[in-house]
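Sharing a sequence plus its predicted fold:
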Amino acid sequence: MSRTITTRTAVAISAVVLLLPLSACGGDAEAGSGSTVTVTVGYQSRTINTVTAGTLLRSLGSFEKQLNALHDGVHYKVDWQDYATGAPITAQMTAGKIDIGSMGDFPLLINAARGKQLNSPTRLVSVTGYNLRGGLNTIVTAPGSKLASLKDVKGKKVSTSVGSAADGTLVRALQRAGIDPDSGIEKLNQQPSVGASALTAGSTDALSQFVAWPGLLAYQGKAKAIYDGARLNLPTFHGVTAREDFAKQRPAVLEAFLKAQAEATDYLNDHPVDAAEKVAKATGLPAEVVYLYNGAHGIATFDPAIKPQLVSALKQDVSVLKSAKLTGDVDVDSFVDDQYVKKALGPKAYAERLATKPAPAASEAWPRGASKTVTFNSPSQLLHYVAGHGDALRAAYVPDTTTGTLWFADKAVWVADGDKLLPFVAPDTAQAYVAGHGGARVVPYADALERAS
């Protein structure tokens, strides 16, 4: 929809949708041998940090294969339902119409709260993609905008999706900048696609969104970053939620899903370029944008294990939703339930996954026609490579010097510090570095390339 919706109106609409009468679950728990059971999975194809529980998983056919391997005399059918955000998935889950869903951390909390409120409890059963610093969310503005930092948005129109992780990033970032999130800006509650159009049309001054919107708009030349969510240094993630009654009635089916998710995760980690191409084909997103988030050194790390850091972050998120009057208290400990993924992977493998850490940030170039990217030890080395290859490259990526958030090399803010060439996602992060390093200065990308060559 094109018109702006206020927060209060959006919440009221959500409440009405969520209070729809409950109906039978997607799969018939009483089904016997020879019967057909439909398992309904709600996912967000273009929210690409959920691909191991949605887009990529679906394209690989892993879930269907795992279901066929159950050999329990039941014929299983998977109904994949694609949504733009987590809210409608929650509405359908609490109405008993979706069995398994995937969404971001803030929507997960709303999912937990609504499930309890409507006596249709849900459980967080695994994680898809995460970033321990918060780099999955970014605030952008138009390319020609004079806005250069978060402080510049005071009194301006900012589009976001209220109740989303991107909204949480906006609220926290404004608070740290000394701006009241309620009165300091004019917040527009919009779907990501609507907000993106509003930014392009000039009807909003900035956009705070989750993957893959900021990267997509930057790649298309329709936006520039003014705030890297990783500056908050608070984990953000996406995860899988299941209805409690479904999990108890069909644990083998849920475990089959989680085994399939683990397979999709391993495939993404082992074949990042091919996985990006598959997701791009299924979603219509440019593969270069998918790789920015899901690549070998991408913004997101994929692992189904529910890490303690993520649970801790989830508990911190509750206060943000409470202040926005989107939820009351949420019992995070009772919502998190890793028994199914632990059984699906095996205790030893699960413990190993819990102990894994994200890959170190690195610069990468993606040559045209190549099935692998080229990795470099420094951004300067990457720039030297780019200067010599030019149009032969599909994309070049560099990690922010301060936060490690990957960004497109030609969209980054570059700083020359002696012989070093240092990239940053946003201008204020670059300026903060310059202020603390005598002689360092911001240089145009073209100058950075010339220096490197």
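Everything's here; your move.

going forward, measure contacts and count neighbours with C-alpha atoms only.
Noted.

how long is stretch 147-161 end to end?
Terminal residues of stretch 147-161 are spaced 21 Å apart (CA to CA, to the nearest Å).

Just give me how far it sits from the chain centre.
Chain-centre distance of stretch 147-161: 21 Å, with CA atoms, centre = their mean, to the nearest Å.

List the buried residues for it?
Residues of stretch 147-161 classed as buried: 147-151, 153-154, 157-161 (neighbour count, 16 or more other CA atoms under 10 Å).

Can you show me the strands along the stretch 51-200 of the chain?
Secondary structure of the stretch 51-200 of the chain (DSSP state E, counting those that start in this stretch): strands at 75-82, 100-104, 122-131, 137-141, 157-160, 186-189.

Which among the ones you listed is found nearest to Ser334?
If you check each of these against Ser334 by CA to CA, strand 122-131 wins as the nearest, at 7.9 Å.

who's in contact with that closest one?
49-53, 108, 111-112, 115-116, 136, 235-244, 258, 299-306, 334-341 (CA atoms under 8 Å, 6 or more residues apart in numbering).

got a markdown table for the buried residues of stretch 147-161, with distance to Asp266 too?
Output for the buried residues of stretch 147-161, formatted as a markdown table (distance: CA to CA, whole Å):
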| residue | distance to Asp266 |
| --- | --- |
| Leu147 | 41 |
| Ala148 | 39 |
| Ser149 | 38 |
| Leu150 | 37 |
| Lys151 | 41 |
| Val153 | 41 |
| Lys154 | 43 |
| Lys157 | 41 |
| Val158 | 38 |
| Ser159 | 35 |
| Thr160 | 32 |
| Ser161 | 31 |
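
now for the strands of the stretch 51-200 of the chain, which one comes closest to Tyr445?
strand 137-141 (18.7 Å).

The closest one to strand 122-131, inter-axis angle?
Angle, strand 137-141 to strand 122-131, by axes from the mean of the first three to the mean of the last three CA atoms, to 10 degrees: 60 degrees.

What helices and strands are in contact with strand 137-141?
helix 165-176, strand 206-210, helix 213-219, strand 224-228 (3 or more CA pairs under 8 Å, 6 or more residues apart in numbering; DSSP states H and E).

try this one next to it:
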Amino acid sequence: MMQSRRHLMQMLGGAALLPALGGLGACSPKADRLAVGFQRNGILYIARTRGELDGRLKAKVGLAPEWVEFPSGPPLIEAMSAGAIDFGAVGDTPVVYAQASGVDLKIVAGKVYGEGLANKFLVGAGSTISDAAGLKGRKVGYTRGSSAEVSALAALESAGLTVADIQPVFLAPGDGVSALGQGAVDALFTWDPFFTIAQQRAGARELRFDRAGLLATALFIARTALTGGGALLLTAFLDELAAEARWANANKAEAVRLLAGAARMPEAEVEAMLGRLGGDPFGIEPPSAELEGNQQRVADMLLKAGSIKQPVKVSEIFWRGWTPAA
């Protein structure tokens, strides 16, 4: 039996999505709507801020997207579960929770990155913790239901520990940075831009750990209804989003300016952050076998930790109906 929707809301922080939903019909998705959930980073934020995708998509299919902002992946997933949005970009872990809870969605595109995008293991500047084994008995912060949770699980496993050996502290990403700086947590698992902010402004130190073969990925998800029929709206939107990624890779200085404004970070910090992602930091591709294999490893790790109660077969939610336009 799949986990309940109520359990999904508990895991993913459903209350956090309420302000984000605004005037959208939370339980009545419309055929003539494309509501896109985005965070203040990545190619969706750039596309929304530039505004050019809206005009191109409307010219192509007669419809422009509605943009809805979220602080992280978990509340975005809950909004999709409620029917309030149709498309979004998230990390691997929220999607596993969603699938385990029966949320009607598909992984329609993705991107596999190197270690540069992976969640980081941070401790305070004066901390005596030197490796994952030092987490035993400590307060460890991460965003529950996010990709940071699986990174924390991998670090603990590498040291022969489990969640039962630590004091987990569930925090929103920005709150985690503040908590680490103030000493309210002993360690933090988080992603960029929060990793860069913690390093640059609070002197946080990064510690390496065995990632158990996990890759850093970005997943683009959509309500299953969008993948039906010819999926013309979805494929048109994916083509336009790929065009935005090509623009961003070719115009990195402007992309840096946009993202720096979003994160309220100096452009030099954002440039360093993007530099960790390699030559083409922005991208969106049809789902690959590598992406699917990594997603299954994430699901298996969450099952082993008891975070989900039943096995999931991730191949069931991969959709491969998009062939990028030439």
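Everything's here; your move. Because the structure is a prediction, the values reported are computed rather than measured.

tm score of chain vs chain?
TM-score of the superposed chains, computed with TM-score structural alignment, normalised by the length of structure 2, equals 0.85; 311 aligned residues with a CA RMSD of 2.8 Å.

buried residues in stretch 266-281 of structure 1?
In stretch 266-281 of structure 1, counting by 16+ other CA under 10 Å, buried: 267-269, 272-280.

residues in structure 2 aligned with that stretch?
Mapped onto structure 2 using TM-score structural alignment, stretch 266-281 of structure 1 covers residues 246-261.

how about the strands of the stretch 51-200 of structure 1 in TSV, adding distance to Gln175 of structure 1?
Formatted as TSV, the strands of the stretch 51-200 of structure 1 follow (distance: least, CA to CA, whole Å):
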stretch	distance to Gln175 of structure 1
strand 75-82	34
strand 100-104	21
strand 122-131	21
strand 137-141	14
strand 157-160	15
strand 186-189	14
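
Spell out the residue ranges of the helices in the stretch 1-150 of structure 2.
Under the criterion DSSP state H, counting those that start in this stretch, the stretch 1-150 of structure 2 contains helices at 5-12, 18-21, 42-50, 52-61, 73-81, 92-100, 147-158.

what's the distance between stretch 194-214 of structure 1 and the middle of its chain?
Counting by CA atoms, centre = their mean, stretch 194-214 of structure 1 is centred 16 Å from the centre of its parent chain.

Can you check which part of structure 2 it sits on?
Per TM-score structural alignment, the counterpart of stretch 194-214 of structure 1 in structure 2 is residues 175-195.

just to revisit the earlier point, so what touches the match of stretch 266-281 of structure 1?
Contacting residues not belonging to stretch 246-261 of structure 2 are listed as 40-43, 45-46, 49, 266-267, 270-271, 279-283 [CA under 8 Å, 6+ apart].

among the residues you listed, which ones are buried?
Among the contacts of stretch 246-261 of structure 2, the ones that count as buried (16+ other CA under 10 Å) are 40-43, 45-46, 267, 270-271, 281-283.

tell me the helices in the stretch 351-453 of structure 1, going along the chain?
According to DSSP H, counting those that start in this stretch, the helices that the stretch 351-453 of structure 1 contains are 379-389, 427-435, 445-452.

So the aligned partner of Ala289 of structure 2 in structure 1 versus Leu188 of structure 1, what's the distance?
Under the alignment (TM-score structural alignment), Ala289 of structure 2 pairs with Pro308 of structure 1. For Pro308 of structure 1, the distance to Leu188 of structure 1 (CA to CA) stands at 33 Å.

and what of Leu217 of structure 1?
To Leu188 of structure 1, Leu217 of structure 1 is 18 Å away according to CA to CA.

thinking again about what came up before, and the helices and strands packed on strand 137-141 of structure 1, which is most packed in?
strand 206-210 (a mean of 30; mean count of other CA atoms under 10 Å).

Check which helices and strands that one sits against.
Contact partners of strand 206-210 of structure 1 among helices and strands, from 3+ CA pairs under 8 Å, 6+ apart: strand 137-141, strand 157-160, helix 165-176, helix 192-201.

Swap in 10 Å and give it another go.
Counting contacts by 3 or more CA pairs under 10 Å, 6 or more residues apart in numbering; DSSP states H and E, strand 206-210 of structure 1 packs against strand 137-141, strand 157-160, helix 165-176, strand 186-189, helix 192-201, helix 213-219, strand 224-228.

Comparing the fifth one with structure 2, how large is the average distance?
It stands for helix 192-201 of structure 1. Taken against structure 2, helix 192-201 of structure 1 registers an average deviation of 1.3 Å after superposition, with mean CA distance after the TM-score superposition for structure 1.

which ones are touching Gly126 of structure 2?
Counting by CA atoms under 10 Å, 6 or more residues apart in numbering, Gly126 of structure 2 makes contact with 183, 203-205.

returning to that earlier point: quick one: which of the helices and strands packed on strand 137-141 of structure 1 is nearest Cys25 of structure 1?
Across those, Cys25 of structure 1 has its closest neighbour in helix 165-176 (27.9 Å, CA to CA).

Report the mean distance between the closest one and its aligned residues in structure 2.
So helix 165-176 of structure 1 averages 1.1 Å relative to structure 2 (mean CA distance after the TM-score superposition for structure 1).

Give me the angle between that helix and strand 100-104.
Using the same axes, to 10 degrees: helix 165-176 of structure 1 against strand 100-104 is 30 degrees.

so helix 165-176 of structure 1 aligns onto which residues of structure 2?
Under TM-score structural alignment, the match for helix 165-176 of structure 1 is residues 147-158.

With stretch 417-431 of structure 1 instead?
Aligned by TM-score structural alignment, stretch 417-431 of structure 1 corresponds to no residues of structure 2.

one step back: if you compare the helices of the stretch 1-150 of structure 2, which one is most tucked away?
helix 73-81 (a mean of 27).

now it: how far from the chain's centre is it?
So, by CA atoms, centre = their mean, the centroid of helix 73-81 of structure 2 is 11 Å from its chain's centroid.

No more questions from me, cheers.
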